[in-house]
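K.L.:
Compute the structure for the input listed below.
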Amino acid sequence: MSAISVRDVWVEFGDQIVIENLNLDIASGSFVSVVGPSGCGKSTFLRMVLGQDRPTRGSMTLDGKPLPDEPGADRGVVFQRYSVFPHLTVLGNVLSGYEFAQSPLLGKLFGAKRRAAIEKAEELIVAVGLGAHRDKYPSALSGGMQQRLAIAQALAKDPKVLLLDEPFGALDPGTRAQMHALLKPLWARLGMTVIMVTHDLKEAFTLGTRVIAFDKTRHDPQAPGRFGARITYDLDLTRDVAVPVLGFEKRAAE
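P.N.:
The predicted model follows:
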């Protein structure tokens, strides 16, 4: 299971309010696309789920337990910039995920455990379409291949939640379409919860089972940081109607 619950969360940096009074439930196994203008708190929300940032007020839980104050193996992450080890081969990069998970102090496995990890890594490499590039270094891979490698590396830790921060923003349209075709079947097969931040609405609706929009609904010209972002729209793509958001219908009616 990998259900996420957010209750009365505020994020403030000094007198700057980034997110205000956020309440959200994300069902286990869903694919949530988070959209909104730059600076509206999308990446801040993702970093809170990852454990890099903490809410100023409120609570966040994963399967009913408070989210740890630091990143862990239960939450994998892929950024827009390819976060792979340049000195390791494709196999070495994916294998490192298994080694650090099973041997956090040494970062190395030996004997039967290493052979089993290599077998799993090779299966994952094939699953992301890099089987023919097993022994290549990242510098010899295209941008799309490096992002496939970053996804494989994140999945090697068998995370409950996969976090994607503009993962395909630097790719050309053709390569991006290939990544979409890769990711959705992987998510369906592995059954994990995915949260993806993107500026691309087409991408959000193509991949997500739910699309959430963040934005600031109140503005004070004299104090730009006085109000933070809220969820302004929440669409469950498995339904025919939008999921109710506190205050949204009232604003729409006005």
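K.L.:
CA only for contacts and neighbour counts going forward, please
P.N.:
Will do.
K.L.:
So which other helices or strands are in contact with the helix or strand hosting residue 196?
P.N.:
Mapping residue 196 onto the secondary structure by DSSP states H and E places it in strand 193-197. Packed against strand 193-197, as judged by 3 or more Cα pairs under 8 Å, 6 or more residues apart in numbering; DSSP states H and E, are the following elements: strand 31-35, helix 42-50, strand 161-165.
K.L.:
let's see this one next to it:
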Amino acid sequence: MSALAVKRVWKEYGDQIVLEDVSIDIESRAFVALVGPSGCGKTTFLRMLLGQERPTRGEITIDGLPLPQEPGPDRGVVFQRYSVFPHLTVLGNVVLGREMLSAPLTGRLFGAARKAAIDEAREMIAAVGLSGSESKYPAQLSGGMQQRLALAQALIMKPKVLLLDEPFGALDPGIRAEIHTLMRSLWHANPMTVVMVTHDMREAFTLATRVVAFERPRDRPEEKLRYGATITRDIAIWPPRTAGQASLIRPDRDGPVSHKGQ
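P.N.:
Below you'll find the predicted structure:
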């Protein structure tokens, strides 16, 4: 299971209110896209789900339990800027995650355990379409290939929740379309909930099961410090998309959406 519940969450930095009174339930296996103007707190919200930030007020739970105060293997993350290790090969980058999960004190596996980790890493590398690149270094990969590697690096940890912060924004349109196809396939194949920040509305409606909009209802200059952003729209995609079931409808031709009260 990987259900998230956000209840009456506020985030403040000194006198500045970034988010105010945010509440949302995200069901297990959902794919939620967060959209809204720059500076409205989407990335801050994502960082709270990751554990890098704590709510000033309110509560976040995962499967009914308080969200751990620090990032952990239950939550994977992929950023827009490639978060891979430049001194390690493709295989080394992916195996490292498996080693850190299985041997957190030493970061190393040996013998049969290491062979099993390498085999698992090779399977994940193949799943993201990087077979044949195991011995290459990140600098030898294109931007799209580096983002595939970042996905493999996150997914090898088997996270309950995958957090994506503008992960495909730096890619050109052709490569981005390929990564969208890959992302849908990975979401169907892996038992995880996905929460993605994006500025691309087409991307949001192409990939997500729900599109959630953050906005500042009061945005005059004199109000920006004292009033934060909140959720103003929660849009369910129609026909519904369900993880684990291949869609018979092309994502860019899905039907109308329904609006849920928020």
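K.L.:
possible to save the helices and strands packed on strand 193-197 of the first structure as JSON lines with distance to residue 66 of the first structure?
P.N.:
As requested, these are arranged in JSON lines below (distance: least, Cα to Cα, whole Å):
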{"stretch": "strand 31-35", "distance to residue 66 of the first structure": "20"}
{"stretch": "helix 42-50", "distance to residue 66 of the first structure": "10"}
{"stretch": "strand 161-165", "distance to residue 66 of the first structure": "14"}
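K.L.:
Nearest approach to residue 104 of the first structure belongs to which of the ones you listed?
P.N.:
Relative to residue 104 of the first structure, the nearest member of these by Cα to Cα is helix 42-50, separated by 18.6 Å.
K.L.:
quick one, strands of the first structure?
P.N.:
For the first structure, applying DSSP state E gives strands covering 4-13, 16-26, 31-35, 57-62, 65-66, 75-79, 161-165, 193-197, 210-216, 229-236.
K.L.:
Tabulate those (TSV), appending mean neighbour count and distance to residue 112 of the first structure.
P.N.:
Formatted as TSV, the entries for the strands of the first structure read as follows, by neighbours: other Cα atoms under 10 Å; distance: least, Cα to Cα, whole Å:
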stretch	mean neighbour count	distance to residue 112 of the first structure
strand 4-13	18	36
strand 16-26	18	38
strand 31-35	26	35
strand 57-62	18	33
strand 65-66	11	34
strand 75-79	22	26
strand 161-165	23	28
strand 193-197	24	31
strand 210-216	21	42
strand 229-236	21	45
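K.L.:
can you tell which of these is closest to residue 150 of the first structure?
P.N.:
Taking Cα to Cα as the criterion, strand 75-79 is the member of these that comes nearest to residue 150 of the first structure, at 6.3 Å.
K.L.:
which residues touch that closest one?
P.N.:
Contact partners of strand 75-79 of the first structure, identified using Cα atoms under 8 Å, 6 or more residues apart in numbering, comprise 50, 150-151, 154-155, 157, 159-167.
K.L.:
again, only using 6 Å
P.N.:
With contact meaning Cα atoms under 6 Å, 6 or more residues apart in numbering, strand 75-79 of the first structure is reached by 154, 159, 160, 161, 162, 163, 164, 165, 167.
K.L.:
what's the answer for stretch 206-216 of the second structure, then?
P.N.:
Residues outside stretch 206-216 of the second structure that contact it (Cα under 6 Å, 6+ apart) are 31-36, 40, 228-237, 241, 251-252.
K.L.:
Equivalent analysis for stretch 45-54 of the second structure, please.
P.N.:
Counting by Cα under 6 Å, 6+ apart, the neighbours of stretch 45-54 of the second structure from elsewhere in the structure are 69, 70, 71.
K.L.:
got it, and stretch 56-67 of the second structure?
P.N.:
For stretch 56-67 of the second structure, contacts defined as Cα under 6 Å, 6+ apart pick out 2, 3, 4, 5, 6, 7, 8, 9, 10, 11.
K.L.:
Just the endpoints, please. Distance across stretch 214-221 of the first structure?
P.N.:
The stretch stretch 214-221 of the first structure measures 20 Å between its terminal residues, going by Cα to Cα, to the nearest Å.
K.L.:
So what's the residue count around residue 14 of the second structure?
P.N.:
For residue 14 of the second structure, the count of nearby residues is 7 (other Cα atoms under 10 Å).
K.L.:
just the helices in the stretch 101-250 of the first structure please.
P.N.:
Chain-ordered helices for the stretch 101-250 of the first structure, with DSSP state H, counting those that start in this stretch as the definition, fall at 111-127, 143-155, 173-190, 201-207, 248-253.
K.L.:
can you give me the angle the third one makes with helix 143-155?
P.N.:
Spelled out, it's helix 173-190 of the first structure. For helix 173-190 of the first structure against helix 143-155, the angle between stretch directions is 20 degrees (axes from the mean of the first three to the mean of the last three Cα atoms, to 10 degrees).
K.L.:
Understood, closing this out.
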